[in-house]
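[1] have a look at this prediction, sequence included:
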Amino acid sequence: MQIYILDDDEQVVAANRFLLNAMGHVSLGWSCPRQFLGELEDDKPAILLLDLAMPELDGLAVLGALQQRRSTVAVILLTGHGDVPQAVEAMKLGAVDFLEKPIDARRLATALGQARRKVDRLTEQARVHRCFTRLSVREREVVSLVATGLTNKAIAEQLCVAVRTVEVHRASAMHKLSVANMAELLNHWQLYREKDSDSHKP
């Protein structure tokens, strides 16, 4: 999996690329946050080692931009000794872990394993979100009501339509989402809501 490094200190970028290379990983590095965001392919799964304290755009701002763009990049924060409170805040915003500089190779290996699992989930969320964009407004509405546990009859009453109409929209939505049963439908809805919620975090 591709690993990116973003740190305003080019020497830190070089040192971390050397460490990753020694661990058997290929990496790319940036020292300018705006350049990184401009060149990033949002739909390409990757792991980002992100410096928290940068003068142009700090790590929290970059993390927020990745969420807004629905990026499939999992973030590991790199912090100085005094940045722990901000790093904890970043964890709440979706970062996988934070590592104090200089990076310990064993801790980095553990964090990379966590980040890979996060990338897998982000990738699946992105796929599900693309499926949901193919639903009509009514189909999405029906799915949302199904997810609350309502029966077709109850949904029909709430939407003031025939039960058969609800059945048609529900079947069409399940076909577009490529799900075969209720459990898969509910799982897709949860992933969709999680991704939608993440992208609107402050």
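    Yep, it's here.
[2] switch to C-alpha atoms for all contacts and neighbour counts from now on
    OK.
[3] select the longest helix from this protein.
    Ranked by number of residues, the top helix in the chain under DSSP state H is helix 105-132.
[4] so what's the nearest residue to residue 156 once chain neighbours are set aside up against?
    In space, and not counting its chain neighbours, residue 156 is closest to residue 163: 5.2 Å by C-alpha to C-alpha, 6 or more residues apart in numbering. Taking C-alpha atoms under 8 Å, 6 or more residues apart in numbering, we find residue 163 in contact with 152, 153, 155, 156.
[5] dropping in the other structure now:
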Amino acid sequence: MSPSDNAAKQLVHIVDDDEALRDSLVWLLESTGLAVSAYASAEEFLAAWRPDITGCLVLDVRMPGMSGLELYEKLNGMHSTLPVIFITGHGDVPMAVSALKKGAVDFIEKPFNDRDMLKLIEQCLAQERSQREARRQGAEAQRRIEQLTPREREVLDLIVAGRLNKQIADDLGISIKTVEVHRARVMEKMGANSLAELVQHVLITSPAKAG
């Protein structure tokens, strides 16, 4: 497996109180070229967590002190965007299923196959890269919208609503020529080459606003 440059910048965070399992996973992942950080407890990971960390989280469901599920719920409350894979013992499967319903990516039962674990982690990293890129694009589109003048913003809203130039001119009480000038400036400022692209730029700002 040869991770891309993007994947190499991501970090697989392993949180498990079982030292032997932690060491085994670190060795497995590092042998494929993935960057890994391991933690012996949920509390230890929480102390190191930052909103901007990337990658994914491999989390044991049952640990002394704060459990994996408690950590997961705490991270959700802090709007963490890290995809999570739970490691479970047989008796913990119902808890893991509950976590899936709350947004966890998947769970894997001990003892697990190395190949299955690697496949899950690669899926998580790909998902996280995709989500991060979508957030970046949404934030960039929002930044461009905020650079529009109030009149350009009105024209943009009407364009996205499907209004034609003549209708926009009537709506705003301005000439069609003026609408065309505003429309050209909107397209330029938004970095859009077509009407479809302009609409897409506006639509992707919704996740940015939600986040």
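    Yes, it's here. No experiment lies behind these values; they were computed from the predicted model shown.
[6] if we can go back for a sec, just the buried subset of the contacts of residue 163 of the first structure, written out for PyMOL, thanks.
    Buried residues within the contacts of residue 163 of the first structure, by 16 or more other C-alpha atoms under 10 Å, are selected in PyMOL with:
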select buried, resi 152+155+156
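[7] if we can go back for a sec, after the longest helix of the first structure comes which helix or strand?
    helix 137-147 (DSSP states H and E).
[8] list the buried residues for that next one?
    139, 140, 141, 142, 143, 144, 145, 146, 147.
[9] and of these, the nearest to residue 39 of the first structure?
    For the buried residues of helix 137-147 of the first structure, the residue nearest residue 39 of the first structure by C-alpha to C-alpha is residue 140; the value is 33.1 Å.
[10] returning to that earlier point: from the contacts of residue 163 of the first structure, which ones fall inside helices?
    Within the contacts of residue 163 of the first structure, residues falling in helices by DSSP H are 152, 153, 155, 156.
[11] isn't the last one up against residue 168?
    The one in question is residue 156 of the first structure. No. The criterion here is C-alpha atoms under 8 Å, and residue 156 of the first structure misses it with residue 168 at 11.4 Å.
[12] name the nearest of the contacts of residue 163 of the first structure relative to residue 84 of the first structure.
    Proximity of the contacts of residue 163 of the first structure to residue 84 of the first structure (C-alpha to C-alpha) peaks at residue 155, which lies at 48.0 Å.
[13] helices along the first structure, start to end?
    Under DSSP H, the first structure gives helices at 10-22, 33-39, 59-68, 84-92, 105-132, 137-147, 152-159, 163-177, 182-198.
[14] need the winner for burial among those.
    helix 59-68 (a mean of 20; mean count of other C-alpha atoms under 10 Å).
[15] so who does the residue positioned nearest the centre of the first structure touch?
    By C-alpha atoms, centre = their mean, the mean C-alpha position of the first structure lies nearest to residue 122, the distance being 4.2 Å. Residues in contact with residue 122 of the first structure (C-alpha under 8 Å, 6+ apart) are 71, 72, 73, 74, 195.
[16] that one matches what in the second structure?
    Aligned by TM-score structural alignment, residue 122 of the first structure pairs with residue 131 of the second structure.
[17] can you tell me how far that match is from residue 124 of the second structure?
    Counting by C-alpha to C-alpha, to the nearest Å, the separation of residue 131 of the second structure from residue 124 of the second structure is 10 Å.
[18] do residue 33 of the second structure as well
    For residue 33 of the second structure, the distance to residue 124 of the second structure - C-alpha to C-alpha - is 16 Å.
[19] ok, residue 174 of the second structure - how many residues close by?
    A count of neighbours around residue 174 of the second structure, defined by other C-alpha atoms under 10 Å, yields 12.
[20] my error: substitute residue 34 of the second structure in the last question.
    Residue 34 of the second structure: 22 surrounding residues under other C-alpha under 10 Å.
[21] do you know how far the counterpart of residue 203 of the second structure in the first structure is from residue 175 of the first structure?
    By TM-score structural alignment, residue 203 of the second structure lines up with residue 190 in the first structure. Distance, residue 190 of the first structure to residue 175 of the first structure, using C-alpha to C-alpha: 17 Å.
[22] coming back round to it: got TSV for the buried residues of helix 137-147 of the first structure, with distance to residue 84 of the first structure too?
    Listed next are the buried residues of helix 137-147 of the first structure as TSV, based on distance: C-alpha to C-alpha, whole Å:
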residue	distance to residue 84 of the first structure
139	45
140	41
141	42
142	44
143	41
144	39
145	41
146	42
147	39
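[23] now, the most widely separated pair of these?
    Taking C-alpha to C-alpha, the two most distant members of the buried residues of helix 137-147 of the first structure are 139 and 147; they sit 12.3 Å apart.
[24] mean deviation of stretch 124-135 of the second structure from the first structure?
    When the first structure is superposed, stretch 124-135 of the second structure averages 2.4 Å from its matched positions, counting by mean C-alpha distance after the TM-score superposition for the first structure.
[25] now do that stretch: distance to the chain's middle.
    5 Å (C-alpha atoms, centre = their mean, to the nearest Å).
[26] go on, stretch 57-72 of the first structure?
    10 Å.
[27] contacts for that stretch, please.
    33-34, 37, 42-46, 50-53, 73, 75, 77, 90, 93, 95, 119, 122-123, 126, 195, 198-202.
[28] next one: stretch 33-50 of the first structure
    Residues contacting stretch 33-50 of the first structure (C-alpha under 8 Å, 6+ apart): 1-8, 30, 56-57, 59, 62, 66, 69-78, 112, 115-116, 119, 123.
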